[in-house]
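Peer 1: Predicted model and sequence below, questions to follow.
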Amino acid sequence: MSTTIPHLLEPYLDLPEETSLIVLSSILGASTNWLLFRYLHSYLKYTPPTSPNDDEPETAVLLVSFLRDYPFFQQSLAKLSLDLDSEAKKGRFLFVDGLSSLYLPAKGGAAIQNGDDLKQVQAVIEAGVTSLLQQQQQQQHGKKRRVVLVIDQPDFLVASTAAENAAMAVRDMMLDLREKVHSCVLTVSADDPLIHPSTTTPTPLETSHSWFVLSLIHEADMLCALRLLDTGHGKGRQWCGQIHQLSGEQKGG
C-alpha cells in the first residue's frame, strides 16, 4: 500500500468543523478503503499543539464497520505506521464490530453488536461515544475531547434490518448519532444500478438504498465520489475521485 498522500487531497483530510458530515461513495472496482484509511490516520495521528494556554481538545475516533472486521483495519493501518491497539490503550480509538460479535472491552477496543435491532445498534454506538469521553476525563481532567464517528457502510443496515421503512429508520439513527459527536464520516456504495435502478419496477431494496444514499449526500457538507478511470486502469492507478464541497444552497437544490 502506498503511504504517499496526493498533495491535493491533504487539505480534505484535516479535522472537519463541528457537526460536519463527510460522505465517501464507492462503486465496484473503486473502493473507499484506501481513502478511509487516510482519514483514520489523519485523525488519530493529529496531536494538538502543547502550550500552557492551549486548551485545544484532542481527537478520538469511534469506528463502526458493518462489512469489515477489526483485523482488516488493524493490518491495513499498520502499513501506514498507525498502531490501532496502541491508540485503543490510550483511549483514543474504539471499534464497534457490526460484522461479527466481539466483546467490549476486547483487543482493539472492539464492541459487540448483535442482531438487526436498530435501537440496540444505536445504543451500542452511543455507549462507545460515552466510553471514549469517560476515558479522556479519567486521563486528563478538565480537558475536552472531540469524538469523530466513522461508519463504514451503514447502507448495509438498510438491506439487513427487518425494520419497516428501514431506509428512513437508519437515516434517523444517523441523525441522532451525529448530535452526540464532533463530526461524522460515512462510506456508502453508489453504483449506478443501486442509485438509478434500470427496471421500471425497482425492488423495495433498490428504492430504499437509493433514497438512503441520496438523502445522506444532500445532507453532507462534503462528498468524495470515487469512480473508475475513463481510460481504464493505469500503472499504479485504478480509480480517481471527485470532491464536492456542498453548501446549504447546493444541498437543497
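Peer 2: Cool, the structure landed.

Peer 1: From now on I want contacts and neighbour counts done on CA atoms only, so please keep to that.
Peer 2: Noted.

Peer 1: and the one helix or strand Ser25 maps to, what other elements does it pack with?
Peer 2: Secondary-structure assignment from DSSP states H and E places Ser25 in strand 21-26. Judged by 3 or more Cα pairs under 8 Å, 6 or more residues apart in numbering; DSSP states H and E, the packing partners of strand 21-26 are strand 183-189, helix 204-219, strand 222-228.

Peer 1: putting a second one here so we can go through both:
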Amino acid sequence: MPPSTRIPALLQPYVQLPPNDSILLLTSTLGASANWLLIRFLCHELSTQDGGDDEGHNVVLVSWMREYDFWRQEARKGAALDLDKMRREGRFAFVDGLGAGGDAMDGAVEGSLGVDAHAISRVPVLNAIRGPQILPARGPPGRIVPARGPPPAAPAASPTSPPATSTANGPASATQSTPGHYILKSLEIAAIKSSISSAISPLATSTARKTLLIFDNPDLLLALNPAITPSHFTTLMLQLHTLPNVTHILTHLQADNPLLSLSTPPQPLEVAHHNLVVKCAHMSRRILGVRVLDTGVARDVSGVIRITEQRKQWFDVGFGVEGDKEGDGGRGKEFLYQVKSDGSVRVFERGAGGEG
C-alpha cells in the first residue's frame, strides 16, 4: 500500500518512478533544499511490501554533501523510515562521498604542513593550524592560574588492544563488515565506479527487486577534482545504468543562478557545473526543480516545485506520466509546498491556500 500519509497526493505521481528504465534529474537552490523530496522518493520505494502491484526498488544513495546520520534522522522524521533496518534487510545501501572529499583536504593539509594528515582527525588539524588557545594568567604577581587549552592527550593504547576498524561516520573502508555502508576513498572515476558497483551488487543478490541509484550533489566532484569533467560523470552514469539490476538513476544538482549564468570572463568551475546540469537535463526523462518564491519569503510557503516530463528522452523514446490522461502540453506542472517543523510536507496548487 503506498505510504499516502507521508507523500502528498499531488506529489504521488511524480515520486513514483516511470515504468521503463530512465534517468531523472532533481535540482535545488540555496534557499530551497531538496532533501525533503529525496526522502519522499526513499519513502515510496522502501515502504512498499512484497506481493503488491508495486514492490518498490532497492535504493543505493551516494551522497557527496551529507553523511549517513543526516539521512537516517531525516528519513525517520519525515517518512518514518528505519534506514538501519533497511540496510540489514538488503533493501538500502549508503555510499559516503565525504570520505573521498576528506582525503583530498587531508592531502592538502599534509602537503602544506608536512605532517601525516591521516594520523589525526579534522578537528585536531584545525587546532594545529591555529595553535593552542591558552589564556594568559591574570591577577597579582605570584598568583598561579591553571592554564586553559586542549585537554591532555589520551593514554596510548596497549600493544594487545585490537586496532580500530571503523570511523565515527561508518566503516573505515568500502570492504568493512558493516552492512550497506560504504565510504569512497578516492576521487578517481574508476575508484568511484568500483565502490558504487560494490554497493549495488549485494542488493541484487538479496532480493529480486530492481535498484534505484541516487546521486546527491555529485557536482561537488567538479570542485574537488578538476580532472573530472561533466562528460566523465555522465559516462559513469550510463555505465552504472547498464548494470542488469539498475533501472533508474536520480541525480540531485544545484541550479542557482550564479552557477548557471556564467560570469565575465567565465570561470572553469562555472563552465563545468553549467555543462553538467545541461547534460543531465538532456539525458533525463523527468526533471523536478525546487526553488524559492519569485516574490520573496512567505510564512506559509517554503518554495515552488516544478515538474517537467520530457516527451522524448535522449534515446528518442516517447513517454508521459502514468495516469496523466490529459497531459500538460509540455508545459510541466508547478505547485507550492511547505515543509513543516515535524518533517511533514504540504503540496498545493497556487491559490489553494495550502489546502490540497
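Peer 2: Sure thing, it's come through. Please read all numbers here as calculations on a predicted model, not as lab measurements.

Peer 1: quick revisit: the strand holding Ser25 of structure 1 aligns to what range in structure 2?
Peer 2: Taken onto structure 2 by TM-score structural alignment, strand 21-26 of structure 1 occupies residues 23-28 there.

Peer 1: picking that back up, tabulate the helices and strands packed on strand 21-26 of structure 1 (CSV), appending distance to Ala166 of structure 1 and mean neighbour count.
Peer 2: Formatted as CSV, those follow (distance: least, Cα to Cα, whole Å; neighbours: other Cα atoms under 10 Å):
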stretch, distance to Ala166 of structure 1, mean neighbour count
strand 183-189, 16, 24
helix 204-219, 7, 18
strand 222-228, 23, 21
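
Peer 1: so Leu203 of structure 2 sits right up against Arg91, yeah?
Peer 2: Yes. With contact defined as Cα atoms under 8 Å, Leu203 of structure 2 counts as touching Arg91 (6.4 Å).

Peer 1: what residues do the two have in common as contacts?
Peer 2: Asn58 (Cα atoms under 8 Å, 6 or more residues apart in numbering).

Peer 1: a markdown table for the helices and strands packed on strand 21-26 of structure 1, including distance to Asp176 of structure 1?
Peer 2: Putting those into a markdown table (distance: least, Cα to Cα, whole Å) gives the following:
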| stretch | distance to Asp176 of structure 1 |
| --- | --- |
| strand 183-189 | 12 |
| helix 204-219 | 14 |
| strand 222-228 | 19 |
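
Peer 1: and of those, who's closest to Met173 of structure 1?
Peer 2: Across these, the minimum distance to Met173 of structure 1, taken as Cα to Cα, is reached by helix 204-219, at 11.8 Å.

Peer 1: all strands of the stretch 1-150 of structure 2, in order?
Peer 2: With DSSP state E, counting those that start in this stretch, the ranges of strands along the stretch 1-150 of structure 2 come out as 22-28, 58-63, 92-96.

Peer 1: Dump the ones you listed into a markdown table; add distance to Gly289 of structure 2 as well.
Peer 2: Output for those, formatted as a markdown table (distance: least, Cα to Cα, whole Å):
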| stretch | distance to Gly289 of structure 2 |
| --- | --- |
| strand 22-28 | 5 |
| strand 58-63 | 18 |
| strand 92-96 | 24 |
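
Peer 1: Quick one: closest of the ones you listed to Asn35 of structure 2.
Peer 2: Closest of the strands of the stretch 1-150 of structure 2 to Asn35 of structure 2 is strand 22-28, at 9.2 Å (criterion: Cα to Cα).

Peer 1: Give me the mean deviation of the closest one from structure 1.
Peer 2: For strand 22-28 of structure 2, the mean deviation from structure 1 after alignment is 0.8 Å (mean Cα distance after the TM-score superposition for structure 1).

Peer 1: repeat for stretch 195-202 of structure 2
Peer 2: For stretch 195-202 of structure 2, the mean distance from the matching residues in structure 1 following superposition reads 0.9 Å, by mean Cα distance after the TM-score superposition for structure 1.

Peer 1: against structure 1, where does that stretch fall?
Peer 2: Residues 124-131 of structure 1 are where stretch 195-202 of structure 2 aligns, taking TM-score structural alignment as the criterion.
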